[in-house]
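>>> Here is a sequence together with a model predicted from it:
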Amino acid sequence: MSAHQKEEEEDKDENIVANKNINSESVAAAEKSGVPKRKKRRKRRRASSSEAARDELDMCRTVQQRYGAKRKVQDDIKEALFNPCTGEIFQPSSYARMMARSTEAHLNRMLQPEPPDDLVASNWLCAFCLKPSFADEQGELYGPYFVRLSSECQPPAELLAMPASCQTKMLVKSEPAEPNSSVTTSAVHRGHHSKDEPKANIATNSNSSNKVPKHKNSSPKRRRSATAKSGVQGSLDIWLHGDCALWAPELFLVGGRLPTLQLHIQQYWKQKCLVCSGVGATIPITYSHNDDPPLVSATPSISGSSKTVSGVERRHFLHYKCALENGYRLNSLTYVCRPPM
């Protein structure tokens, strides 16, 4: 090693020793002056996903312990108590809970419409698409909305819990038999006579002196035929999917009721779907001038779109689910249905 290199190393060692002495002197001076040392800043770590989940779980437990605690048994009043000084009566806790449930049930009953006395037995299906609740992801059914049935307004057979003929027979059987009338009794209880029963008794009763003259239309056979022609009579509870009711024209919800349902339900049941040919189609198809609709016989409608081709007026309707599954364009802003592109 040369003399020059040795001198450089000695200079470096001297500089290091001098720096150490300066640092030690500054530290000693700071200690004497009483200035506190600067603390090192700790970088705050972001909470990991596991820590965040743990914090949320702790918060849920705290809320549940505070607000979801079970009722304390020692706070319950098991028997009625009477305070003779104030004349106050303390009812049992079970009585208070029972009265609260009764009041709540009474309020819920007041908000629901009362079913009519002549309600016809029906199936729990949508009155438009004739499908049950949550069928094809359509959600639950809303109702009931009651409509009056008549000879002109008859529901589809799928809505009735029993066929219309059975409903007619029940109406005829429910009529009271007239006094001194053996013919009416035998007609109501038809099928209960044995094959070997003699017919002389019936002939004797019909020719007896106690026979009461009746009007020509008062026989049960005539009444049954007249009832069959008029169809099912009474009231029917209507249930609807939310989308089926929303897309039905001239159907409005006012105060939890559908005031125009009675007026248009008959026409809804007459309109057939262009896709599935089922009744209850409510969505009219709006055609443009370039569209060529399929040839289907014209049916009367409420506000259905029509197009005249070769002098024939055509109106086509769809169920909401049929329109959605077959690519029809449904505009939720204007509630207009157009054919696929």
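Arrived safely.
>>> From here on, just use CA atoms for contacts and neighbour counts.
OK.
>>> now do the same end-to-end measure for stretch 333-340.
Stretch 333-340 has an end-to-end distance of 18 Å (criterion: C-alpha to C-alpha, to the nearest Å).
>>> so how far is that stretch off the chain centroid?
Taking C-alpha atoms, centre = their mean, to the nearest Å, the mean C-alpha location of stretch 333-340 is offset from the chain mean by 24 Å.
>>> quick one: contacts of that stretch?
Applying C-alpha atoms under 8 Å, 6 or more residues apart in numbering, the set of residues contacting stretch 333-340 from outside is 247, 283-287, 326-331.
>>> Of these, keep whichever come out buried.
Among those, those classed as buried by 16 or more other C-alpha atoms under 10 Å are 247, 283-287, 328-330.
>>> Identify those among the residues you listed that sit within strands.
For the buried ones among the contacts of stretch 333-340, membership in strands holds for 283-284, 329-330, with DSSP state E as the criterion.
>>> can you put these in a markdown table and add distance to Ala157?
Shown next, in a markdown table, are those (distance: C-alpha to C-alpha, whole Å):
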| residue | distance to Ala157 |
| --- | --- |
| Ile283 | 21 |
| Pro284 | 23 |
| Arg329 | 31 |
| Leu330 | 29 |
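>>> okay, pairing it with this:
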Amino acid sequence: MPPANPEKKKKKRVKKKKQAKDDDFNEAAGIVQKLKQRYQNKKEDSEVIKDPIIKNGKLLHPTRYLSIIERGQKAQQSRLQVPDPPENLIQTKWICALCQRYSCSDNLGDLFGPYYIEIDTTKPIPTFLFADGITASTTVKQSIEIYLHGRCALWSENLYFFGGKFPKLDERLYKYWETLCELCKERGASINYKANCYAHFYCLDCLGYKFDNSNLSISGISKTAENIIV
């Protein structure tokens, strides 16, 4: 029997190896294409509409305008995804549970919430959150709704936002409500700005304290306590 042709065998092996590479390349290319379709946000220049135009009798809005509308719709859906209110809920004033100021007061920004906590009658009840004539029951378990300024919450001692909620929010709030602000003497002081001294974000900001978001440090003072508007 004649010996097998080594060149022929070598060619067959090369062909199989090349085919395996092609299969791997095609598979990788398919994965890349799927990832691009899912995560790529940038559009080609030919797909971007810079100014409103009429095409085939239809008004086409600019791409940037449509993106803004889409973000607004997603934000609205996020606001609607809030937990169901508990039973025996006492509706409170639409003010910050810490600095006691309204939404968008000065540079405080909007209020976030509502968050719900149960009233603990053994601790100081934040009556400043209640409308006139509203009191908490001493026999029935009740809850209240809470709103917070983003900056007031961010700089509060031991208050963290995780998984769409504030862990141990009720425990933290009752501690803040027991603490008087060193500057305005109102309850809800949550920011430890120097040794054993607590204040509201608003009061410190009015005094000219600087808040460094990069390392969450507070420093500097350029005004006097008389400049605080209370």
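The structure has been received and is ready for your questions. The model shown is predicted, which means the values in this text are computed figures rather than measured ones.
>>> Tell me which two in the buried ones among the contacts of stretch 333-340 of structure 1 are the farthest apart.
Among these, the pair separated by the greatest distance (C-alpha to C-alpha) is Trp247 and Tyr287, at 17.1 Å.
>>> in the longest helix seen in structure 2, what counts as buried?
In structure 2, taking DSSP state H as the definition, the longest helix is helix 6-39. Of the residues in helix 6-39 of structure 2, none is buried by neighbour count under the rule 16+ other C-alpha under 10 Å.
>>> do the same with stretch 133-141 of structure 1
Along stretch 133-141 of structure 1, these residues count as buried under the neighbour rule (16+ other C-alpha under 10 Å): 133, 138, 141.
>>> Aligned against structure 2, show me the partner of the first one.
This means Ser133 of structure 1. By TM-score structural alignment, Ser133 of structure 1 lines up with Ser103 in structure 2.
>>> Tell me where the stretch 201-341 of structure 1 has helices.
Counting by DSSP state H, counting those that start in this stretch, the stretch 201-341 of structure 1 has these helices, from start to end: 220-230, 242-246, 261-270, 320-325.
>>> so can I have TSV of those helices showing mean neighbour count and distance to Ile89 of structure 1?
Compiled in TSV, these are given as follows (neighbours: other C-alpha atoms under 10 Å; distance: least, C-alpha to C-alpha, whole Å):
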stretch	mean neighbour count	distance to Ile89 of structure 1
helix 220-230	15	61
helix 242-246	17	50
helix 261-270	18	52
helix 320-325	16	60
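>>> Onto which residues of structure 2 does the helix or strand hosting Ile16 of structure 1 map?
Remark: Ile16 of structure 1 resides in helix 3-33, with elements defined by DSSP states H and E. Taken onto structure 2 by TM-score structural alignment, helix 3-33 of structure 1 occupies no residues there; it is unmatched.
>>> after that helix, next one along is what?
Going down the chain from helix 3-33 of structure 1, the next helix or strand is helix 49-67, by DSSP H and E.
>>> Measure how far that next one is from the centre of its chain, please.
What separates the centre of helix 49-67 of structure 1 from the centre of its chain is 34 Å, taken as C-alpha atoms, centre = their mean.
>>> Tell me the helix or strand right after that helix.
Following helix 49-67 of structure 1 in sequence, per DSSP H and E, is strand 81-83.
>>> okay, that next one sits on what stretch of structure 2?
The alignment of strand 81-83 of structure 1 onto structure 2 (TM-score structural alignment) finds no residues at all.
>>> what packs against the helix or strand that that strand is followed by?
Remark: after strand 81-83 of structure 1, the chain's next helix or strand is strand 88-90, criterion DSSP H and E. Here strand 88-90 of structure 1 touches strand 81-83, going by 3 or more C-alpha pairs under 8 Å, 6 or more residues apart in numbering; DSSP states H and E.
>>> Which position in structure 2 pairs with Pro156 of structure 1?
Across the alignment, which pairs residues by TM-score structural alignment, Pro156 of structure 1 is matched by Pro126 of structure 2.
>>> Name all residues that make contact with the residue nearest to its match when sequence neighbours are not counted.
Counting by C-alpha to C-alpha, 6 or more residues apart in numbering, Trp177 is the residue found nearest to Pro126 of structure 2 once chain neighbours are left out, at 6.8 Å. With contacts taken as C-alpha under 8 Å, 6+ apart, Trp177 of structure 2 has the following neighbours: 98, 124-126, 187-189.
>>> And for Ile16 of structure 1?
Contacts were defined as C-alpha under 8 Å, 6+ apart; by that measure Ile16 of structure 1 touches no other residue.
>>> Tell me if I'm right that Arg151 of structure 2 and Tyr202 touch.
No - using C-alpha atoms under 8 Å, Arg151 of structure 2 makes no contact with Tyr202, being 9.0 Å away.
>>> equivalent range in structure 2 for stretch 244-257 of structure 1?
For stretch 244-257 of structure 1, the matching stretch in structure 2 spans residues 152-165, with TM-score structural alignment as the criterion.
>>> Need the contact partners of stretch 71-85 of structure 2.
Applying C-alpha under 8 Å, 6+ apart, the contact partners of stretch 71-85 of structure 2 are 114, 116.
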